[in-house]
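Novice: make a model of this:
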Amino acid sequence: MKSKLTVMTVAAVVAAGTVAAAVPASAATAKAAPTRCHTADLKAGFALGGDAAPEMGQSAKQTQAFIWFTNTSKRTCTLSGFAGVDMTGAQTTDGTWSLARSSEKPVKIALAPGDTTDFSITLLPVATSTPKKEKFVPSKFLVTPPNETTHFTLKWPFGGQILKQDGATHPATFLNPVGK
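Specialist: Predicted coordinates for the structure are as follows:
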């Protein structure tokens, strides 16, 4: 038998129109987690400002070039992993060189609309006097965002040449994951 107090409380709540149903936390509407960025969501380019340009005029040490991705979509999306980078050479003997990956661990980057992230390519420049067969002269970079199959074609804006190590196990020219 229900107590008089319980019946009166339920009646008062119904009469006031404030019946609240308990909803389990798992059924509550949550904002969907962002999905990965697709090539169509992005634009890409070389970082050209001041200290972002690689030191291609020297041959004593490695240097870095940076490629950026900007989210041009109207949604937040994520990038995680390594971009695919194929360099096309300017010399007829260069061909295409698919860059090796570093041992750096990738991180997940969330890009809101208009946000930009980048990754670095470590390069080993060589002197202009280096024999043709030992140097690679970059012309274009085919850059594929992580987990995508469509690439951007970027013209190499920095000049210079790189020690040709396209068949090396641990080349001195390699790429780092997005966000590093």
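
Novice: from here on, contacts and neighbour counts on C-alpha atoms
Specialist: Will do.

Novice: contacts only, for the nearest residue to Pro138 once chain neighbours are set aside.
Specialist: The shortest distance from Pro138 to any non-neighbouring residue, by C-alpha to C-alpha, 6 or more residues apart in numbering, is to Gly89 (4.6 Å). Residues counted as contacts of Gly89 (C-alpha atoms under 8 Å, 6 or more residues apart in numbering) are 95-97, 136-140.

Novice: count the neighbours of the nearest residue to Val178 once chain neighbours are set aside for me.
Specialist: Closest residue in space to Val178, ignoring its immediate chain neighbours: Phe119 at 4.6 Å, by C-alpha to C-alpha, 6+ apart. By the criterion of other C-alpha atoms under 10 Å, Phe119 has 21 neighbours.

Novice: quick one, what contacts Phe119?
Specialist: 66-68, 175-180.

Novice: could you also give me the structure for this next sequence, so I can compare it with the first?
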Amino acid sequence: MANTSQPVRRTALLAGGLAVLGLLSACGSENGTPPPSHSARASDAAPSAGTATDPGTAAAAGTPSDTAGSASASARTDGRCHTSELRAAVGRLDPGAGQRNFPLVLTNTSERTCTVYGYPGAAFVDASGKQLGPDPERAPGSPETLTLTPGASAWAGLSFSSPEISGARTATPAALLVTPPDERASLKVEWTAGAVPVGGKASSVSVTALEAGSGP
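Specialist: So this is what the prediction gives:
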């Protein structure tokens, strides 16, 4: 009998222990989610919480002020002036000692502010559009970036020796083509100032860098 009661008692103790573990497990489930599950939820929440500080989101949030700054900068200047935004004119003759000098004037006709820098191109042409004489030479100078608000002008000096004095071969152009700096398209201006040198030793024509204003 003594040998038979010991296995019974062991079985009873084992069953009791399993019952206690079952109760503890049930209590843990009722009291809340274990720590590993909490960690998972925090990780899931991180992207949503971090959206406000995400670089892309932060940049988008700054867009209104950035746009305002860009608009303000655009109001000041928006790159170089294009040919389509300018009007060209030849100013009044400014005679010198044996020289004939004319201001070539570029005026901003657009509604925006733009810039010009350097030397304009110039070419005398006949009625058919054929160029007369060589391209003008660039006179020494120190070009500066000029800001042209709508309606503002810049000018460059076009000069050559008086043909009557120099004895150069001459021709009478129908027009002067003026090309703004860094542009390919030209502006055509009627030429009414008579003969210009187109050949010979004293036939050179020079042009200066652009300056602010409409003439000397």
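
Novice: out of the contacts of Phe119 of the first structure, the closest to Val85 of the first structure would be?
Specialist: Closest approach to Val85 of the first structure among the contacts of Phe119 of the first structure (C-alpha to C-alpha): Leu175, at 7.9 Å.

Novice: quick one: map that closest one onto the second structure.
Specialist: Mapped onto the second structure by TM-score structural alignment, Leu175 of the first structure lines up with Val207.

Novice: can you pull the contacts of that match?
Specialist: With C-alpha under 8 Å, 6+ apart, Val207 of the second structure has these contacts: 119-120, 136-139, 156-159.

Novice: give me the element the closest residue to it other than its chain neighbours is part of.
Specialist: In this structure, Val207 of the second structure finds its nearest non-sequential neighbour in Leu158, 4.6 Å apart by C-alpha to C-alpha, 6+ apart. Assessed by DSSP states H and E, Leu158 of the second structure sits inside strand 153-161.

Novice: mean deviation, that strand versus the first structure?
Specialist: Taken against the first structure, strand 153-161 of the second structure registers an average deviation of 1.1 Å after superposition, with mean C-alpha distance after the TM-score superposition for the first structure.

Novice: same question for that strand: list its buried residues.
Specialist: 153-161 (16 or more other C-alpha atoms under 10 Å).

Novice: chain neighbours aside, what residue packs nearest to the residue most central in space within the second structure?
Specialist: By C-alpha atoms, centre = their mean, the second structure has its centre lying nearest to Gly79, at 6.1 Å. Nearest non-adjacent residue to Gly79 of the second structure, counting by C-alpha to C-alpha, 6+ apart: Cys114, 5.5 Å away.

Novice: could you list every residue that touches the one you found?
Specialist: Applying C-alpha under 8 Å, 6+ apart, we find Cys114 of the second structure in contact with 76-81, 108, 147-149.

Novice: show me what it aligns to in the first structure.
Specialist: Alignment note (TM-score structural alignment): Cys114 of the second structure maps to Cys77 of the first structure.

Novice: so how far is Leu42 of the first structure from that match?
Specialist: Separation of Cys77 of the first structure from Leu42 of the first structure (C-alpha to C-alpha, to the nearest Å) stands at 10 Å.

Novice: between these two, which contacts overlap?
Specialist: Asn71.

Novice: the residue nearest to Ala90 of the first structure when sequence neighbours are not counted: neighbour count?
Specialist: For Ala90 of the first structure, ignoring the flanking residues on the chain, the nearest one in space by C-alpha to C-alpha, 6+ apart is Ser139 at 5.1 Å. Counted with other C-alpha under 10 Å, the neighbours of Ser139 of the first structure add up to 19.

Novice: alright, I will stop here.
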